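Engineer: missing the sequence, but the structure's below:
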């Protein structure tokens, strides 16, 4: 049926992941374009083809060609829905991409310089390739807009230099999907006070009370909170200032974002599977560090909810590493017999759901 699909786009610096959903939120097809900026490759199912991908426009064009090869024409698309990491202080709900919304995404580039520029490149590429095709965006920060001011604000002066400096939180699309699909997936009503653990190469916790985020471990950037694959997580601001002084800002940023976390602790790998298979004591310590800080910061999330009624794991590590789950649960055993679940991450489906909701609300013209 014409105009019956939502194409979800997750654009990075050198790749674009695309997933096609029908209006019943069933995934129909998955396509990935990699190697943007050079000799690229497009993968669709078992099919792979090498093709030059000099920029995001070429990559999106190749994705549309791959869709056409599968019998999906542009006229079959109701909308393109983008994952956008940072909505800044203005964009706190999914939205149709208008010139004003695009400008707000651009204004948030200084808050997410590693992500938002690539989202904008994909948005602009779709606009050039398919100018009449509606586009919308779901923001990773939006789910945490319900955090109270005492949770969101840093204890710094309210001066121009601190404008926009607040705890935004991330992984919101994952947490929103978890809330939406909880009862269907588990057969249990959503607990009133739920501790959600999104554990992957990036990792964060969310305190969810009555279906809304009231606290989360990530803050101004995705750097803070838990020990992650290559990100340092919790670190004293004074230590950061020290690193900037002795290394320079660029080198310090590179270390904290790309050379720290599990990789920095182990000196082996950022991949939890590699660390699991290793007998090196540093690998075991990195795994223990990961679990310790999950358990320790869980206490903060539980305090924000004033109690706990359930725990849920999601994300690549959360879903697949039973030893990590059992370690965390053992460290939280002082809470008593708290029910826990494992729910597969469904961020792309949530983004498609958001677009369909906008369609139904007549805020996104079909």
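Structural biologist: Thanks, I have it. Because the structure is a prediction, the values reported are computed rather than measured. Residues are numbered from 1 along each chain as shown.

Engineer: Please count neighbours and contacts with C-alpha atoms only from this point.
Structural biologist: Will do.

Engineer: how much space is there between residue 252 and residue 231?
Structural biologist: Between residue 252 and residue 231 the distance, using C-alpha to C-alpha, to the nearest Å, works out to 12 Å.

Engineer: between the two, who's got more neighbours?
Structural biologist: Neighbours of residue 252 and residue 231, each counted by other C-alpha atoms under 10 Å, are more numerous for residue 231; the result is 28 against 19.

Engineer: before we move on, what SS does the more buried one have?
Structural biologist: coil (DSSP: H, G, I helix; E, B strand; the rest coil).

Engineer: contacting residues around it?
Structural biologist: Residues near residue 231 by C-alpha atoms under 8 Å, 6 or more residues apart in numbering: 202, 223, 256, 257, 258, 259, 260, 261, 262.

Engineer: and the last one, how many neighbours?
Structural biologist: The reference is to residue 262. Neighbour count for residue 262, taken as other C-alpha under 10 Å: 28.

Engineer: Hmm, residue 255 and residue 243 touching each other?
Structural biologist: No - with contact defined as C-alpha atoms under 8 Å, residue 243 does not reach residue 255; the gap is 9.3 Å.

Engineer: Which of the residues in stretch 83-101 are classified as buried?
Structural biologist: Of the residues in stretch 83-101, those buried under the neighbour-count criterion (16 or more other C-alpha atoms under 10 Å) are 83-89, 91-92, 94-97, 101.

Engineer: Please compare the first structure with the one that follows:
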């Protein structure tokens, strides 16, 4: 019998998934159900990373896509038994600082948080419902992007607004916590106990300051809009701009939301693309300005986070841009020599893991993130598979 746990990351029309053995951290299979609906597609990779055939299935709904995923897995592992399903859930609110097995009460709590993350939370919960329907009786485990940041100091948690709003939940939550959790777990030696700034740079981008492996401050706040510019999200913005858009432009909340989440960031600045790879080769003034702005905001946030933890011992790049763009890493680090940051061009060209120059006071690293593994470990623990048993 092949016992396994399944991890799911549900979007509005997609499902990213991975099948992990009940014992062991190397996935048995990974894949993506994309464009869920009449034109849905399902792509799978086996343990060796090579494509494998997907079983026919109904990809018009999340529930149908999950069944097709599991049927495909059964084709590879006929004796497959699913022990639990772990889900990425963007928002856990104030109450959830650790993964939790989903009950009707927990589901109601997570549904109530939908206004705090309207573009993410409903889809995450759709994935939970679909998995519960497909796998009756199997534990569904919610793993929160906000949980890693829940023990930040109060001054890094609050806005300078009336206390009643803080008590209602208007506070800094921080996101990408599953990624930061993984990076913290694999930091080597003395670095793990030092002052580390992790740059999670992808289509969604943020940074987090760690001390002794714990989150102290993050660039994202109440929502996943704050901080760094992203693929299509604006990042830091003066609230007065939003008042201007409402009062002078007559824009509705829905229109402003669409502007900030879908039309801004690298796409808005370049007028071309949200994909950094395309911008790096575009050779247009607007694309170069978009890159310049992204680099500048990264440099500013690194300085701010270093101040929050009283210095910096290491800078870690991760996620799509952070792991793959030699140019962006080099440009971010170019003006940070005052922090002891100095890159070795050859190491940077090789994508690390250490890309700082020999003898540089501040270590600079590239570490691929693995949010799925964090979720899988939580899913195992929820059904009594300890780390020792799963090793």
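Structural biologist: Arrived safely. Keep in mind that this is a model prediction, so the values were computed, not measured.

Engineer: Can you pull the TM-score for these?
Structural biologist: Scored against TM-score structural alignment, normalised by the length of the first structure, the superposed chains reach a TM-score of 0.93; 357 aligned residues with a C-alpha RMSD of 1.8 Å.

Engineer: Now do stretch 301-316 of the first structure: which range of the second structure does it align onto?
Structural biologist: Stretch 301-316 of the first structure corresponds to residues 305-320 in the second structure, going by TM-score structural alignment.

Engineer: Next, the distance between the ends of the matching stretch.
Structural biologist: Stretch 305-320 of the second structure has its terminal residues 21 Å apart, counting by C-alpha to C-alpha.

Engineer: now do stretch 131-143 of the second structure
Structural biologist: Counting by C-alpha to C-alpha, you get 15 Å between the two ends of stretch 131-143 of the second structure.

Engineer: again with stretch 191-211 of the second structure
Structural biologist: End-to-end span of stretch 191-211 of the second structure (C-alpha to C-alpha): 10 Å.

Engineer: for stretch 202-217 of the second structure, which positions count as buried?
Structural biologist: In stretch 202-217 of the second structure, counting by 16+ other C-alpha under 10 Å, buried: 202-211, 213-217.

Engineer: Please identify which of those residues is nearest to residue 272 of the second structure.
Structural biologist: Distance to residue 272 of the second structure across these (C-alpha to C-alpha) is lowest for residue 203, with 14.5 Å.

Engineer: The closest one -> the first structure?
Structural biologist: So, by TM-score structural alignment, residue 203 of the second structure is matched to residue 201.

Engineer: Test my guess that its match contacts residue 228.
Structural biologist: Yes - at 5.7 Å, residue 201 of the first structure and residue 228 qualify as touching, with contact defined as C-alpha under 8 Å.

Engineer: returning to that earlier point: how about the buried residues of stretch 83-101 of the first structure in JSON lines, adding distance to residue 32 of the first structure and secondary structure?
Structural biologist: JSON lines is the format used below for those (distance: C-alpha to C-alpha, whole Å; DSSP: H, G, I helix; E, B strand; the rest coil):
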{"residue": "83", "distance to residue 32 of the first structure": "15", "secondary structure": "strand"}
{"residue": "84", "distance to residue 32 of the first structure": "17", "secondary structure": "strand"}
{"residue": "85", "distance to residue 32 of the first structure": "19", "secondary structure": "coil"}
{"residue": "86", "distance to residue 32 of the first structure": "22", "secondary structure": "coil"}
{"residue": "87", "distance to residue 32 of the first structure": "24", "secondary structure": "coil"}
{"residue": "88", "distance to residue 32 of the first structure": "27", "secondary structure": "coil"}
{"residue": "89", "distance to residue 32 of the first structure": "31", "secondary structure": "coil"}
{"residue": "91", "distance to residue 32 of the first structure": "27", "secondary structure": "coil"}
{"residue": "92", "distance to residue 32 of the first structure": "28", "secondary structure": "coil"}
{"residue": "94", "distance to residue 32 of the first structure": "24", "secondary structure": "coil"}
{"residue": "95", "distance to residue 32 of the first structure": "24", "secondary structure": "strand"}
{"residue": "96", "distance to residue 32 of the first structure": "24", "secondary structure": "strand"}
{"residue": "97", "distance to residue 32 of the first structure": "23", "secondary structure": "coil"}
{"residue": "101", "distance to residue 32 of the first structure": "26", "secondary structure": "helix"}
